[in-house]
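[1] sequence and computational prediction follow.
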Amino acid sequence: MKKHLLLSCVCVIFACDQTKKSKMTETEAAPVAAIKPHKLEKHGDVRIDNYYWLNERENPEVIDYLNKENEYYQHATAHTKEFQKELFEEMKGRIKEDDSSVPYLYNGYYYITRYEKGKDYPIYARKKGSLDAPEEIMFDCNKMAEGHSYFQLNGINISEDNKWAAFGVDTVSRRQYTIQVKNLTTGEVLPFKIENTTGGSTWAGDNKTLFYTRKDAVTLRSEKIYKHIMGNDTAKDELVFHEKDDTFSTFVYKEKSKKYIVIGSSSTLTSEYRILDAKKPEGEFKIFQKRTRGLEYDISHYGDKFYIVTNKDKATNFRLMVTPEDKTGMENWTDVLEHREDVLVEGIDIFKNYLVVSERSNGLNKIRIRPWSGADEYYLPFDIETYTAYTTTNVDFDTDVLRYGYQSMATPSSVIDFNMKTREKTVRKEQEVLGGKFDKNNYEEKRVWATAEDGTKVPISMVYRKGIKQDGSNPLLLYAYGSYGASMDPYFSSIRLSLLDRGFIYAIAHIRGGEDLGREWYENGKLLKKKNTFTDFIDCSKYVIEQKYTSPEHLYAEGGSAGGLLMGAVVNMAPQLYHGVIAQVAFVDVVTTMLDDSIPLTTGEYDEWGNPNEKEYYDYMKSYSPYDNVTAQDYPNMLVTTGLHDSQVQYWEPAKWVAKLRATKTDSNKLYLDTNMDAGHGGASGRFEALKEVAKEYSFLLDLEGIQE
């Protein structure tokens, strides 16, 4: 089953190496956070948090401390500023600025997202009936972003009569979107605003009823579905559904068939859906299958049936089932594809003549084509082991053409149209890498397997310039995430070339906690097995050292969000393996956060991390929580990043962690906290502003290696 996760994981890394004298000078100049002991007690266990006061976002003393950390970071890395600018221009120079997406046809219009040279934000446009028709600009985000330090447009949703476009805007970066509606005929944006939403919405078949999801103002949990009726802008919107279980979140969408509006509720382990005839928005939603703890399912409507991807009857890797649309209870579900122990079913795409199944086997993506006629099924062929393939925008039932994406660690991403009948493929677009220097034949990509401490084989995907020697002298950046069942598939990055072309090896460790090798891979890296995630990464690190791809003097590690937790854990457990580490928006204060149900995401995370109100989980969390396990030892050079408005991992977790590390660690290595005072979990919003953040991290890493150009 596909995991739709907002994860921010891409970029790269770290500290700089100077003389011992300059290191000591910088250490002495580092900000010192005030110690204000705060007692935390649970299950008879007392923890003293000296930096708990940093939780006070509105406290001027907190803002002053964060600003001082930023000033320290800027001063200490001032010698890399010119190099940062060079890296930025180099990375930007590979990107086609006047780029556009491959158009797709939906309900009589071709939809296109494009960028213009010198501009940071996308333009969303459409053309009626033909690509030769005049362009209609729906949203120019460059104009909309004027006056905002952060801007994000989300959830564009077009009514079936093509007249109305609902959309969500966030100008703070806390993922609290304001929904508005634009008349695409007149260009008028209607005056009413719907605050504190997910940004997503869906139109009923009457073209005037808009369903949307509101968040809890404090926890930011998506908890209520409302409907707004156009023309009744002064009337109070009607509450349609309230998800009262605080371990669940709710959402609303329309089926690809357009016949049903669907309300979904989901937690880590359980899902539930409600359906309503899209032409009768005034009606009552009907429960598809009542929630049963541990039962997960997704639904797709076609004809007079629903197709269900589910783990029913202990189908750990999920199975595909079908049921009549008027008999949706699971007692009526029958198999289309039975459960297989070695193949994970991630999702389906339904067409008039074909069923397309996205699978994962041996850690690799598979796309399976099954004609409804019963003719021979087949898989799309992929020849290497470091690729990613996925279905993309397939909104039309009545077509034999499947659109999918493909890339590998050395191959730029492509959008491909595949005729499932003739088996012919057409590359609609391949990512251009400008600058004239890129040639994929100059790079080697491979998959290797490390052995974990319990004997489990863990795959590692890597890419590097051809001709390197396995003599331990290569700088190597090892990335991983390892949570929520999120699979970290190999991907191409033109930005990454700035490391590869300077001698770096880039590697992804496909550790447990993700779903890279199936659902069991995830189950064995969560809850009371979470430490497998950390030891897998450490064992992958040992493997690349033993195989002489690198050495501890040249090995670097990176992770963000829950991957930042991974970074925090491994530097406590095996700091000697790494010369530098970057932890982006790091979830490092696990116990305190999971005990605070007022913090966004907390209650919905119990099935991932455990509920520390239960002593067994409290003790286990405390045994690995990075903040609680900082100890008097040498740590690698470290760069820690956060955003003041982060709604996923609150800024104070990285801030407290850095303060405690400064007061406790025994080395004179670099330790920097870089707080974006205008952004949240995903960093800067403009595509080129985001590159500046990457340039800072790359220059830091390269400086550690003594690479100045």
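    Looks like it came in fine.
[2] going forward, measure contacts and count neighbours with C-alpha atoms only.
    Noted.
[3] report how many residues lie close to the closest residue to Lys42 other than its chain neighbours.
    What sits nearest to Lys42 in space, not counting adjacent residues and going by C-alpha to C-alpha, 6 or more residues apart in numbering, is Asn613, at 7.8 Å. Residues near Asn613, counting by other C-alpha atoms under 10 Å, number 14.
[4] test my guess that Asn613 contacts Leu595.
    Yes - at 6.9 Å, Asn613 counts as touching Leu595 under the criterion of C-alpha atoms under 8 Å.
[5] ok, Ser625 - contacts?
    Counting by C-alpha atoms under 8 Å, 6 or more residues apart in numbering, Ser625 makes contact with 565, 568-569, 588-591.
[6] what's the answer for Asp596, then?
    Contacts of Asp596 by C-alpha under 8 Å, 6+ apart are Thr602.
[7] included below, for side-by-side comparison, is a second structure:
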Amino acid sequence: MSETTAHRQPSEGPRPPVARKLPVERTHHGDTFVDDYEWLRDKESPEVVAHLRAEHEYMEAVTAHQQPLREAIFAEIKERTEETDLSVPARKRGWWYFTRTEEGKQYAIHCRVAARDTGDAAADWTPPVVQAGRKFQGEQILLDGNAEAEGKPFFALGGMAVTEDGKLLAYAEDNAGDERFSLRFKDLDTGRLLRESIENVFYGLAFSPDGKRVYYTVVDDSWRPHQIKVHVLGTDPAGDAVVIQEDDPGMWLGFDLSPDRRELMIGIGNSEYSETHSLDLVDPAAAPRLLLSRDERILHGMDPVLIDGERAYLVTHNREAVNNMVSLVRGEEFAKPLARQRWDTVVEHRDDVKVEGTAVTSTHVALSVRKDTTERVQVLPIAGLGTPAQAAATEPAFDEELYTCSLANAEFDAPMIRLSYTSYLVPPRVYDYALSDGALSLRKETAVKGGYDPANYVAEREWARAADGTRIPVSIVRRREVARDGTNPALVYGYGSYEISMDPGFAIPRLSLLDRGVVFAVAHVRGGGELGRPWYDDGKKLAKKNTFTDFVSVTEHLVAAGWADPRRVAAMGGSAGGLLMGAVANLAPHLYRAVVAQVPFVDALTTILDPELPLSALEWEEWGNPITDPEVYRYMKSYAPYENIAELPYPKIAAVTSFNDTRVLYVEPAKWVQKLRESNTGSEPVVMKIEMDGGHGGASGRYEGWKDRAWDYAFVLDALGATQRI
């Protein structure tokens, strides 16, 4: 530690760990950057591990006084949560599947009961009334997450699938937090595990209709899904055949099971264009069939549908449609050159509506659309689809302005679709929407204990103005009695990447903020998808800085509008939202009393410059390729948080990370906090909280998740001087 740096540290209290400097030069496009802390990337180094543990100990010492507040918030979350609860049963073939949670247990218990077939479709598809805490007659436990997690440092499921006859379960289990799963098989008649298992699989499982084969995805060394393999039950997994392989490091591979479970829809793509193959699951000898090539540069998704007994495909695409449209294409058309194919319009392009995708039953199509920033579902009959006789779409109506309605399930043979509904004020609801007449049946609203009354809170939309004149949507949530008087503590949350929208949703932990007088604001900045594809395009690549300046503009709006005391504003974001936190900390540190950067992508340029690192090549479609493009390199270097740390009075900063995170490596925040302390001209602490047994989502288990959220919120509330409930 230099004398200057030592002088900048508080004269009393815990001393932060100081990593030794080992300069490494990185040269691109004639520019050389000297990185003193790149050596912290060596995960196997005892010195690195010791340093990370010292960082965690320093964090614990600096924030020790927040422990009572953390315990209070955890207790509030626990007291408001119905710990013994269950999901609404969902029917698949001859069974109703659901999950239970039990008080004192970390993980869900996956169960099922037999369904009945009386010939009355409405009755047969009405879920049974299963009670929390009481076993249902004939209930079978498929998988108890608590038993599976026992004695393991981490537990998460990456997917589950059951054969058509309901006799065999496949499930993917992660015990490290690195999202590399072990695939296991369970005989549901005997309850015994099969001897065979497959290591290092990724998300996504599907059985063939006869239950003799299972399809799964494999990642390469850079954690990119690049192969789909098929395993024949009863054989050595070492001999599993590769169904399809993708060698382009900038493309992501995945699959979906068709609604009638006869076809595997294989998607390959990035954020700008894609490719679709189809695999006939009925024929074991079938090979994937190319439907739409990446060479056409069309970003799209497909759902198979039967039209007059013939296979056709609903294609959601951006072909001359920036916000997407939906076309119906007969299966045989894909054998022709694109210019000669017939694409019948099902949903026309609109500038004010983004079509997100489709789902299909035997009689209807469900459309996921976004209008006025809100995600909603529309329904069309298949009869007459793509013809002048096509019926108008219907949409369930709700009485809130800011809400999220999404498709939870569309079972092929069902007379209904299942919808999920939530808002900032309304806990998650489950509805069944009757396809025959549009009737909504409320199946469940998640209980909130402790006398929660949504009338005590307000959620509203305002619009901030960016420097270039762009109007930025802002969602503001507060207690009703909190006035616009310029005295309130405020927390601004943002993400703004990958066209991901920060949609309205209820969160029990957030009540602990609101009840302490905090104004919670979501900045729907460019780079997200809230206002359609142009909103995303205007916040990526060489327009990425709009994401950061939009967030600053939202913060300034909250202060100018009287919602926030300028001395009592905090910022929070995770992953790519963590990059946002790092950028605004450099850009406008004076606006924030505290910044919480969760699993933050703060060393983005270093990561994207190395295609061998996890997911780096896939990021080129989001940020540009700084390896080959000097303009992209210069632009990224001008905003990358790590490279732009300056001698500034930074606010309180907490970097929250996990040792086994494969999406944003721990080394990014580890380097960032070192350099921040070195340059900080202020006296506020910079800490790093690291979960040594966690992944991108932190530690596993719901109680551990509550503790993580309590830690984040206690850090913010302490900094804002808002520790007492109002």
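    That came through fine. On a predicted model such as this, the values are computed, not experimentally measured, just so you know.
[8] quick one on the thing from earlier: just curious, which of the contacts of Ser625 of the first structure is nearest to Asn353 of the first structure?
    Asn353 of the first structure lies nearest to Leu565 out of those, by C-alpha to C-alpha, at 45.6 Å.
[9] what kind of secondary structure is the closest one in?
    helix (DSSP: H, G, I helix; E, B strand; the rest coil).
[10] the alignment partner in the second structure of it and Ala447 of the second structure, how far apart?
    Aligned counterpart of Leu565 of the first structure in the second structure: Leu579 (TM-score structural alignment). Using C-alpha to C-alpha, to the nearest Å, one obtains 35 Å as the distance from Leu579 of the second structure to Ala447 of the second structure.
[11] how about Tyr642 of the second structure?
    Relative to Ala447 of the second structure, and taking C-alpha to C-alpha, Tyr642 of the second structure is found at 43 Å.
[12] what of Val62 of the second structure?
    Distance from Val62 of the second structure to Ala447 of the second structure, counting by C-alpha to C-alpha: 36 Å.
[13] what of Ala576 of the second structure?
    32 Å.
[14] ok, the two, which is more surrounded?
    Neighbours were counted for Ala576 of the second structure and for Ala447 using other C-alpha under 10 Å; Ala576 has more, 22 against 15.
[15] thinking the more buried one is in contact with Ser497, fair?
    Yes - in this structure, Ala576 of the second structure is within contact of Ser497 by C-alpha under 8 Å, at 6.4 Å.
[16] show me what Lys258 of the first structure aligns to in the second structure.
    So Lys258 of the first structure corresponds to Arg261, using TM-score structural alignment.
[17] got the contact list for that match?
    Arg261 of the second structure sits next to 208-209, 281 when contact means C-alpha under 8 Å, 6+ apart.
[18] possible to save those as CSV with neighbour count?
    Below are the contacts of Arg261 of the second structure laid out as CSV (neighbours: other C-alpha atoms under 10 Å):
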residue, neighbour count
Ser208, 23
Pro209, 18
Leu281, 23
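[19] nearest to Lys675 of the second structure, of those?
    Using C-alpha to C-alpha, Ser208 comes nearest to Lys675 of the second structure of the contacts of Arg261 of the second structure, at 52.6 Å.
[20] and that closest one, what's its match in the first structure?
    Checking TM-score structural alignment: Ser208 of the second structure goes with Ala204.
[21] how about that match: what's its closest non-neighbour residue?
    Ala278 (5.0 Å).
[22] and the residue mapped onto the one you found from the second structure, what does it touch?
    In the second structure, Ala278 of the first structure lines up with Leu281, judged by TM-score structural alignment. Applying C-alpha under 8 Å, 6+ apart to Leu281 of the second structure gives the contacts 208-209, 261-264.
[23] most widely separated two among the residues you listed?
    Across these, no pair lies farther apart than Pro209 and Leu264, at 10.9 Å, counting by C-alpha to C-alpha.
[24] how close does the match of Ser208 of the second structure get to Lys259 of the first structure?
    From Ala204 of the first structure to Lys259 of the first structure the distance is 9 Å (C-alpha to C-alpha).
[25] anything in contact with each of those two?
    Residues within reach of Ala204 of the first structure and of Lys259 at once, by C-alpha under 8 Å, 6+ apart, are 278-279.
[26] can you give me the helices in the stretch 51-200 of the first structure?
    60-76, 81-93, 141-144 (DSSP state H, counting those that start in this stretch).
[27] who wins for proximity to Tyr464 of the first structure among the ones you listed?
    Of all the helices of the stretch 51-200 of the first structure, helix 81-93 comes closest under C-alpha to C-alpha, at 17.4 Å.
[28] Provide the aligned range in the second structure for that closest one.
    Under the criterion TM-score structural alignment, helix 81-93 of the first structure matches residues 67-79.
[29] do stretch 55-70 of the first structure as well
    Going by TM-score structural alignment: stretch 55-70 of the first structure matches residues 41-56.
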